[in-house]
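Engineer: sequence? don't have it. structure:
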C-alpha cells in the first residue's frame, strides 16, 4: 500500500488560490477514479475537482470556507501500489488540532483553594436589577405605577402594562432595568393593537463564504478604487414595446421570446461604436486603459446563491435573436450553478436590471475594472405632454454609472443620450451606420 497526495490544481489562468466550497467525500471513504471529491470557487465560478486515482481518503486539507493556494495538498489517499509519496518523503501535514478538541482533551488543572474572606456588607442584599422577576399580580385598580416619562413611553411602545412590572427603585419606582428584566423573563404584554408582544434578542451568525464572499470582495474593490458618477435619464419605451410585442407575436418557431435586454444590447453596441473608450477595462495599477474592439456585455443575474454576471461575448457580431438566445442560455446556466469560469468573466461593459422591482432610480456599482454600467429601472405608464394634450406613455429610467477617473461627465451624458435616442426610435437599431 502507498500514499497518494492530490494537490489543488490550476483551475484557471492567473488564479493563485481558490475557496473550498464543499467536500463530496468523507474521511475514510473509498473513491473511484474520476469521482468528484470537492468543489472550489474562483471568480464566482464553482469548479469540481475529480480524483485522478482510486483509493481511500485518509486526510482532507481544509474545511468549507478555507482559501487554499494552487498546488497545496487537497486530500491524501491510501492506494494500491507505491502512490506518489516517495519513501522517506514527508507526506501532507496532518490536520491541525481544533481549539475545541484541544480544550476537551486537556485535563483540567486543579484550582487553588481560596482563603475564607470576610463577607461584604452588601453580600446579604439580594440583587434585583437585571434578574428575572417573579410573576407579579397586577396592581390594584386605580393604583398608578411610579415610573419616569421615558420608562412610560418605552412601555407604551412595547404594549406593556406597567401595573404588571415589579419596581425595584425607591418606593417601588419602575426603572429601565426593571423593564429589561421583565422583557428577558418573557413577561406578558398588554393586548394593545400593533404592539410588540415579545422582544426577540436572538443573534444569528452567518459566515460570509462562497459566492457571497466573492461578491463582497468585488464590491469592496469597486468602492475603494472607482470614483463613480451616476447619470439618470428618462426613456419613452412606447414604440419599442409595441415593436417587441409584434416581433414576439410573429417570431419563427424555435426563436426565443424577446425581452428588453436584446434591444438594449444592440443599442449599446451602436453607442460604444461611437465612443469606444467606454467599452474598456482600466488597469489603474499600470495606469493603462484597454479599449476593446469586441463588445462583451456582462448581464447581472440574480441566482439562488447570489449575484452573478454571465457574459455575452462579441455582442457586436450577434443579431437581436442571437442576443436573446445567449442571454437566456447564460442566465439559466448561472441559476443552475453550471456556468463556467469563462462564461462568467471577460466582460467589457455591463447591464444590470432588477426587472419589475427596478425602482425609479438606482445607483449601479461598476463591475470593476470596467468603466461603465447601464442600469434598467422599472417601466410604468405615465402621462406625458405631446404638445396639445397629455397621453399615456410607457416610461422607464436608465440609471448608468461611469468611472469618473477616465470618463468625463460629458462623455457619459452623450453615451446615455445616444442609447435613449435608439430605444425611443427602435428602427434605428437595425439600420447600419
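Structural biologist: It's in. Computed from a prediction, not measured in an experiment: that's the story for all the values here.
Engineer: use CA for all of it now, contacts and neighbours both
Structural biologist: OK.
Engineer: What segments of this protein are helices?
Structural biologist: For the chain, applying DSSP state H gives helices covering 99-105, 149-158, 176-184, 210-225, 238-249, 260-274, 320-335, 409-424.
Engineer: Kindly present these as TSV, with separate columns for distance to residue 84.
Structural biologist: Formatted as TSV, the helices of the chain follow (distance: least, Cα to Cα, whole Å):
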stretch	distance to residue 84
helix 99-105	31
helix 149-158	67
helix 176-184	60
helix 210-225	31
helix 238-249	60
helix 260-274	52
helix 320-335	37
helix 409-424	58
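Engineer: Of all those, which one comes closest to residue 361?
Structural biologist: helix 409-424 (14.6 Å; Cα to Cα).
Engineer: got a list of contacts for that closest one?
Structural biologist: Applying Cα atoms under 8 Å, 6 or more residues apart in numbering, the set of residues contacting helix 409-424 from outside is 229, 231, 233-240, 263-264, 267-268, 271-272, 275, 398, 400, 402, 428-429.
Engineer: For residue 12, which of the helices of the chain is the nearest?
Structural biologist: helix 210-225 (15.8 Å).
Engineer: For that closest one, name the packing helices and strands.
Structural biologist: strand 17-23, strand 36-42, strand 306-308 (3 or more Cα pairs under 8 Å, 6 or more residues apart in numbering; DSSP states H and E).
Engineer: could you give the angle of that helix to strand 17-23?
Structural biologist: 150 degrees (axes from the mean of the first three to the mean of the last three Cα atoms, to 10 degrees).
Engineer: Second structure for comparison follows:
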C-alpha cells in the first residue's frame, strides 16, 4: 500500500488560499479516479477538486469553513500503488483544468446541499410506508374517562365546553367566579392555575437552538459588509418621487413591445441614472483608501444587487450608458438568471462603479443600503404605493416611490447627494426626457 498526498493546486492568479465549502468524501471512503473530493471557494469562484488516483481516504485537511493554503495537503489517499507518491500532480497541470471551472460562479445552495448529502433520501420511502397515515392514525383523548364524566356535571355553556375540549382542559378542575364556568375562567386557568406549562393545540412552540457555521458565500458577504461599514462613513438621503407618469409610459411601452422583453421599472430607472450621472461624477467613482485616490469613471458599469440561493451577488451591467431601455431589460434578465443559477462569469461579478439595489414589491417605506466597497454610492428605489396628493386645489390619485441613496461621506457631501437625487427625480417625474438627447 502507498499514500498519495493531494495538495491544493493554484486555482487562480493571486489566490493564496481557498475555503472548504463542502466535502464529498469522508475518512474511510473509497474514491475512484476523477471522483469529486471537495468544493473549494476563492474570492472569484467555487471549484470542485477531483481525485487523480483511486484509493481509500485516510486524512482530510479540515472541516467545512476552514481555509487551506495553496500547496498545502488537502486529502491523503491510501492507494494500491507499489511506491509511495508524495505529492499530487504539479500545481501547474491542475491549474489548467481548474481555469475552465473558475468561469462558473458559486453553485446554488440546493446544488451544494445535494452534493454534501449524497445519501439524502435513502430509507425515506420505507419510513413513509411504515408510518400511519393522518387519516388512520388514532387521535389521543385529552381527558381520562373519569375526568370526562366529572366535567359533564359542571355548569358551562356549549361554547365554553367546546373550547375546553379543544384545549384539553378538565372543567372539573377550573374554578368558576360565578355560578358557571365562563371563558374568562378558562383564561385564568391557563394563565394562573394548574394550566401552567400547558401548550394549546396549534400554538407555536420553542424549537431547539440551531448553530449554523458561517461559510462560503455567506462568509464572503459577511466580510464584505463588515469591511464596508467599518471603513466607510455612510449617510443616506431619501426623497419621494411621483412615478405616476413613468408607470403610465411603461404600460404603453409594454403594450407595444412586440417581441422585445417586458419592461419593469428597473431599466427605466437605469436610463435615468445614466442621463443624470455625468453632472455628478463624484458618485460614479471608486475610492482606493490605501492609496488615497478617488477614480471618477467615465463609463457607468452598474452593479445590480441580486438575491440568489447562495446569497447576495452583484452582477455588473457593463457600459450601461450605451444601452437603450430594451437592451437593458435583456441584460438585466440575463445577468440575474446567470447569478441565480451559478453560471455568471467572474468578470460579470466585478468592476462595478455604482450599484443599484431594489427589493421590488418588498421595498418598504425607505431603505439605508450598504455601499458596495470600493464604490462610493448605492441607489435604492423602494416600493411604489398609491396615495392621494394635492395638485393645485384638486386631490388626485398618484403613484409614489421613495428613493434612497447611501454615500461615502469621505468623498460625497450631503449637498451632492441631495442635488443628484433632485436631478434624477426630474427624469423620473418627466419620463419623456428619458428618450431625448
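Structural biologist: Received it, and whenever you're ready, just let me know what you need. Predicted model, so just to flag it, every value in this text is computed and none were measured.
Engineer: Work out the TM-score between the chains.
Structural biologist: Overlay of the two chains. TM-score (TM-score structural alignment, normalised by the length of the first structure): 0.71; 345 aligned residues with a Cα RMSD of 3.1 Å.
Engineer: ok, back up a step: turn the helices of the first structure into TSV, columns for mean neighbour count and distance to residue 197 of the first structure.
Structural biologist: Converted to TSV, the helices of the first structure look like this (neighbours: other Cα atoms under 10 Å; distance: least, Cα to Cα, whole Å):
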stretch	mean neighbour count	distance to residue 197 of the first structure
helix 99-105	9	38
helix 149-158	15	7
helix 176-184	20	10
helix 210-225	16	34
helix 238-249	14	49
helix 260-274	21	47
helix 320-335	19	39
helix 409-424	18	51
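Engineer: Can you name the residues that contact residue 204 of the second structure?
Structural biologist: Going by Cα under 8 Å, 6+ apart, the list of residues near residue 204 of the second structure is empty.
Engineer: and for the strand or helix carrying residue 160 of the second structure, what span of the first structure is it aligned with?
Structural biologist: Using DSSP states H and E, residue 160 of the second structure maps to helix 158-167. Per TM-score structural alignment, helix 158-167 of the second structure has no counterpart in the first structure.
Engineer: and that helix, how far from the chain's centre?
Structural biologist: 45 Å (Cα atoms, centre = their mean, to the nearest Å).
Engineer: for the stretch 101-250 of the second structure, what spans make up the strands?
Structural biologist: In the stretch 101-250 of the second structure, the segments counted as strands under DSSP state E, counting those that start in this stretch are 234-242.
Engineer: related to what we said a few turns ago, quick one: which of the helices of the first structure is nearest residue 77 of the first structure?
Structural biologist: Of those, the one closest to residue 77 of the first structure (Cα to Cα) turns out to be helix 99-105, at 24.0 Å.
Engineer: and that closest one, which stretch of the second structure?
Structural biologist: By TM-score structural alignment, helix 99-105 of the first structure lines up with nothing in the second structure.
Engineer: repeat for stretch 304-317 of the first structure
Structural biologist: Residue span in the second structure matched to stretch 304-317 of the first structure, by TM-score structural alignment: 309-322.
Engineer: got JSON lines for the helices and strands packed on helix 210-225 of the first structure, with distance to residue 157 of the first structure too?
Structural biologist: Shown next, in JSON lines, are those (distance: least, Cα to Cα, whole Å):
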{"stretch": "strand 17-23", "distance to residue 157 of the first structure": "45"}
{"stretch": "strand 36-42", "distance to residue 157 of the first structure": "47"}
{"stretch": "strand 306-308", "distance to residue 157 of the first structure": "37"}
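Engineer: looking at those strands, which is closest to residue 349 of the first structure?
Structural biologist: Of those, nearest to residue 349 of the first structure by Cα to Cα is strand 306-308, at 14.4 Å.
Engineer: list the buried ones in that closest one?
Structural biologist: Neighbour counts over strand 306-308 of the first structure (16 or more other Cα atoms under 10 Å) mark 307, 308 as buried.
Engineer: Quick one: residues in contact with it.
Structural biologist: The contact list for strand 306-308 of the first structure (Cα under 8 Å, 6+ apart) reads 44, 211, 212, 215, 300, 301, 302, 334, 344.
Engineer: With respect to residue 51 of the first structure, which of the residues you listed is nearest?
Structural biologist: residue 44 (22.6 Å).
Engineer: Now do the strands in the stretch 1-150 of the first structure.
Structural biologist: Using DSSP E, counting those that start in this stretch, strands in the stretch 1-150 of the first structure cover 2-7, 17-23, 30-31, 36-42, 45-50, 55-60, 67-69, 73-79.
Engineer: Can you say which of those is nearest to residue 103 of the first structure?
Structural biologist: Among the strands of the stretch 1-150 of the first structure, strand 55-60 comes nearest to residue 103 of the first structure, with 22.1 Å by Cα to Cα.
Engineer: just the angle between the closest one and strand 36-42, please?
Structural biologist: 40 degrees.
Engineer: Identify the residues contacting strand 55-60 of the first structure?
Structural biologist: With Cα under 8 Å, 6+ apart, strand 55-60 of the first structure has contacts from 26-32, 74-80, 94-95.
Engineer: cutoff 10 Å now
Structural biologist: 2-6, 23, 25-33, 37-38, 73-80, 83, 92-95 (Cα atoms under 10 Å, 6 or more residues apart in numbering).
Engineer: Which ChimeraX command selects the buried ones in those?
Structural biologist: Command for ChimeraX that selects the buried part of the contacts of strand 55-60 of the first structure, burial taken from 16+ other Cα under 10 Å:
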select :3,4,5,6,23,31,37,38,73,74,75,76,77,78,79,83,92
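Engineer: picking that back up, and residue 340 of the first structure, which of the helices and strands packed on helix 210-225 of the first structure is closest to it?
Structural biologist: strand 36-42 (10.4 Å).
Engineer: once aligned to the second structure, how far is that closest one on average?
Structural biologist: By mean Cα distance after the TM-score superposition for the first structure, the fitted strand 36-42 of the first structure averages 2.7 Å away from its aligned residues in the second structure.
Engineer: Thought residue 315 was touching residue 353 of the second structure, still the case?
Structural biologist: No - applying Cα atoms under 10 Å as the test, residue 353 of the second structure and residue 315 come out as separate, 11.8 Å apart.
Engineer: Now list whatever residues contact both of those two.
Structural biologist: Contacts common to residue 353 of the second structure and residue 315, judged by Cα under 10 Å, 6+ apart, are 301, 302, 303.
Engineer: any idea how far residue 363 of the second structure is from the second one?
Structural biologist: In other words, residue 302 of the second structure. Applying Cα to Cα, to the nearest Å, the value for residue 302 of the second structure to residue 363 of the second structure is 20 Å.
Engineer: same thing with the last one?
Structural biologist: Taken as Cα to Cα, the spacing of residue 303 of the second structure relative to residue 363 of the second structure amounts to 18 Å.
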